[in-house]
Every structure is written in C-alpha cells, then in structure tokens.
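Enquirer: sequence and computational prediction follow.
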Amino acid sequence: MGITARLDVIGIVVADMGKALAFYRLLGVDAPASADGEPHVEVALPGGMRLAFDTQDTIRSFHPGWTPGTGGVGLSFAVDDAAAVDALHDELTAAGYRSELAPFDAFWGQRYAVVLDPDGNGVDLFAPLAS
C-alpha cells in the first residue's frame, strides 16, 4: 500500500457544546469560553493532534440521516499517580458528571476510572500503580 495515513483529529459529537467543553476543560483541554456557542470547535493537542467537537446539528447539516449511536468514542487521560486518578474522579463527579467506574487498581498495573461526559462517552482516567 503506497498511501500513508496519520491520525490527525479525534472528533466528538456533542448535544450541547457548552456542557461538553465545560467537562473537557476540567480535564485540561484548552478550549476558550467563546467557543461554548459554536457549532464546531477544534483544540490543538500536544504532539500536533487536534480534538474536534461538533454539535449533532452540525453533523446532520451534511449527513441528514445521522442519528446518535451508543459509545464509539474512547478517550483516555493520563495523570501523574494513583492519587491523582482518585482526585480527578472526585472533582468530575462533584461537578455533576456521572461515574461509570469508580477508581480501582486494575490487574494491568494502573489506577483506573471512567467518567461519562455530558453525551455519555466514557472518558478513562489512569496512572501507573507504584511498583
């Protein structure tokens, strides 16, 4: 195969841009407050990738038959240590976001938790366990 593709954008479809961006700002995504009412938002990530958010109406504007699915997006945020997983999980749930998996010590060697964003996408929080 002569074509080389590189992952460039991770896209998330959202019901409410402001609610979605508020959640992701708590995870360190640097989206300006002025973006809360926009139909499409892109945020540069370390390493040159981009995280893009589109409202459901934006997707329907070019794909009229589109309907929201279940799952489909998986994002994982690394933090420094196990205590930080617990603290971030607590901060997100205290802000009203729903926990899907409370922090636990996973058999693969990480402190791990999952919180749902406003659109029900699972967002993993993880850190290596001390050896």
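Expert: Good, I have the coordinates.
Enquirer: switch to C-alpha atoms for all contacts and neighbour counts from now on
Expert: Fine.
Enquirer: in this protein, which spans are strands?
Expert: Ranges of strands in the chain, per DSSP state E, are 9-14, 40-44, 50-55, 75-78, 99-105, 110-116, 122-128.
Enquirer: could you export those as a markdown table, including distance to Arg25?
Expert: Putting the strands of the chain into a markdown table (distance: least, C-alpha to C-alpha, whole Å) gives the following:
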| stretch | distance to Arg25 |
| --- | --- |
| strand 9-14 | 14 |
| strand 40-44 | 11 |
| strand 50-55 | 12 |
| strand 75-78 | 12 |
| strand 99-105 | 17 |
| strand 110-116 | 14 |
| strand 122-128 | 13 |
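Enquirer: can you redo those strands as JSON lines with mean neighbour count and distance to Ala87?
Expert: As requested, the strands of the chain are exported to JSON lines (neighbours: other C-alpha atoms under 10 Å; distance: least, C-alpha to C-alpha, whole Å):
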{"stretch": "strand 9-14", "mean neighbour count": "18", "distance to Ala87": "25"}
{"stretch": "strand 40-44", "mean neighbour count": "16", "distance to Ala87": "25"}
{"stretch": "strand 50-55", "mean neighbour count": "18", "distance to Ala87": "24"}
{"stretch": "strand 75-78", "mean neighbour count": "13", "distance to Ala87": "13"}
{"stretch": "strand 99-105", "mean neighbour count": "17", "distance to Ala87": "10"}
{"stretch": "strand 110-116", "mean neighbour count": "22", "distance to Ala87": "11"}
{"stretch": "strand 122-128", "mean neighbour count": "22", "distance to Ala87": "10"}
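Enquirer: before we go on, here's another structure to hold up against the first:
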Amino acid sequence: MVVSDMAASVAFYRRLGLVFPDGAEAEGHVEAELPGGMRLLLDTEEAVRSFHAGWRPPSGGGRTSLAVRCEGPAEVDALFAELVEAGVHAELKPWDAVWGQRYAVVLDPDGNGVDLFAPLP
C-alpha cells in the first residue's frame, strides 16, 4: 500500500495489532507479517516515485480495503471506540449486520477502508 504519511500509517496499523520494526515511522518502506505468511507492505509516495517517476495516487476515493476479524462483538465496539478516540475517521459505527456480524468501518490515514468485524453469537 502506498501511504502519504508513514508515521501516521504505522501508528494506525499498530493499533490494529500489526508489528512493525522499531523506527519504521521514519522509513520509506516497511513490512508487517500477517497470518498465513502474507505480508502488509507500506511504501511512502516518495519511495514509489524514486523508482516510478510518473506514479500518481489513484483518484476517485479510497485506494483499498482491509478487514480485521475481532474476537467478538465487544472487541469490535472497543477497538472502534479506541480508534475514534485516537482521531481515526469513523466511516460506519458498529452495528449488527444482517449477515450475522458485528460490523464497523474506519478509515486509515490515507482514506482506505478498514472493516472491523466479529461473528454474532
């Protein structure tokens, strides 16, 4: 994912439980390991332009969307409240979705949607 502010993005994703190396806030490229061997890579716009001079941010809204599975409905509510208290934009407040999940959406520092969800009992 290309980010406009590495420090803000690293802080946001750390709040969601991702682990980045110490000092990641000042880097142009960082990685966090995800379950199943996948990795989330963050690159600053400047880092991308260093090898792709014509790169421009996508237009027309959010760039991507991620989802975070919480332990239960209470964790959806608590994590949402923690993020909003920290200044994160609340896109959709927690609610019990018709498909059987407690569900909420926040936006990361670049406007990407991050869904918070947990199965309802």
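Expert: Thanks, I have it. Source: prediction; values computed, not measured.
Enquirer: circling back: the strands of the first structure: which one's closest to Phe23 of the first structure?
Expert: Across those, Phe23 of the first structure has its closest neighbour in strand 110-116 (9.4 Å, C-alpha to C-alpha).
Enquirer: what about the longest helix in the second structure?
Expert: helix 73-85 (DSSP state H).
Enquirer: got the buried residues for that one?
Expert: For helix 73-85 of the second structure, a neighbour-count test (16 or more other C-alpha atoms under 10 Å) marks Pro73, Glu75, Val76, Asp77, Leu79, Phe80, Ala81, Leu83, Val84 as buried.
Enquirer: please list all residues in contact with the aligned partner of Leu116 of the second structure in the first structure.
Expert: For Leu116 of the second structure, the aligned residue in the first structure is Leu125 (criterion: TM-score structural alignment). With contact taken as C-alpha atoms under 8 Å, 6 or more residues apart in numbering, Leu125 of the first structure is in contact with Ser76, Phe77, Ala78, Val79, Val85, His89, Tyr112, Ala113, Val114, Val115.
Enquirer: relative to Gly109 of the first structure, how far out is Leu125 of the first structure?
Expert: Taking C-alpha to C-alpha, to the nearest Å as the measure, Leu125 of the first structure and Gly109 of the first structure are separated by 13 Å.
Enquirer: and for the aligned partner of Leu26 of the first structure in the second structure, the neighbour number?
Expert: Under the alignment (TM-score structural alignment), Leu26 of the first structure pairs with Arg15 in the second structure. Using other C-alpha atoms under 10 Å, Arg15 of the second structure has 14 neighbouring residues.
Enquirer: what sits closest to Arg15 of the second structure if chain neighbours are left out?
Expert: Distances taken as C-alpha to C-alpha, 6 or more residues apart in numbering place Leu83 nearest to Arg15 of the second structure, at 7.6 Å, with adjacent residues excluded.
Enquirer: quick one: map that neighbour onto the first structure.
Expert: Match for Leu83 of the second structure (TM-score structural alignment): Leu92.
Enquirer: could you do Val98 of the second structure as well?
Expert: Under TM-score structural alignment, Val98 of the second structure pairs with Phe107 in the first structure.
Enquirer: neighbours around its match, how many?
Expert: The local packing of Phe107 of the first structure (other C-alpha under 10 Å) involves 8 other residues.
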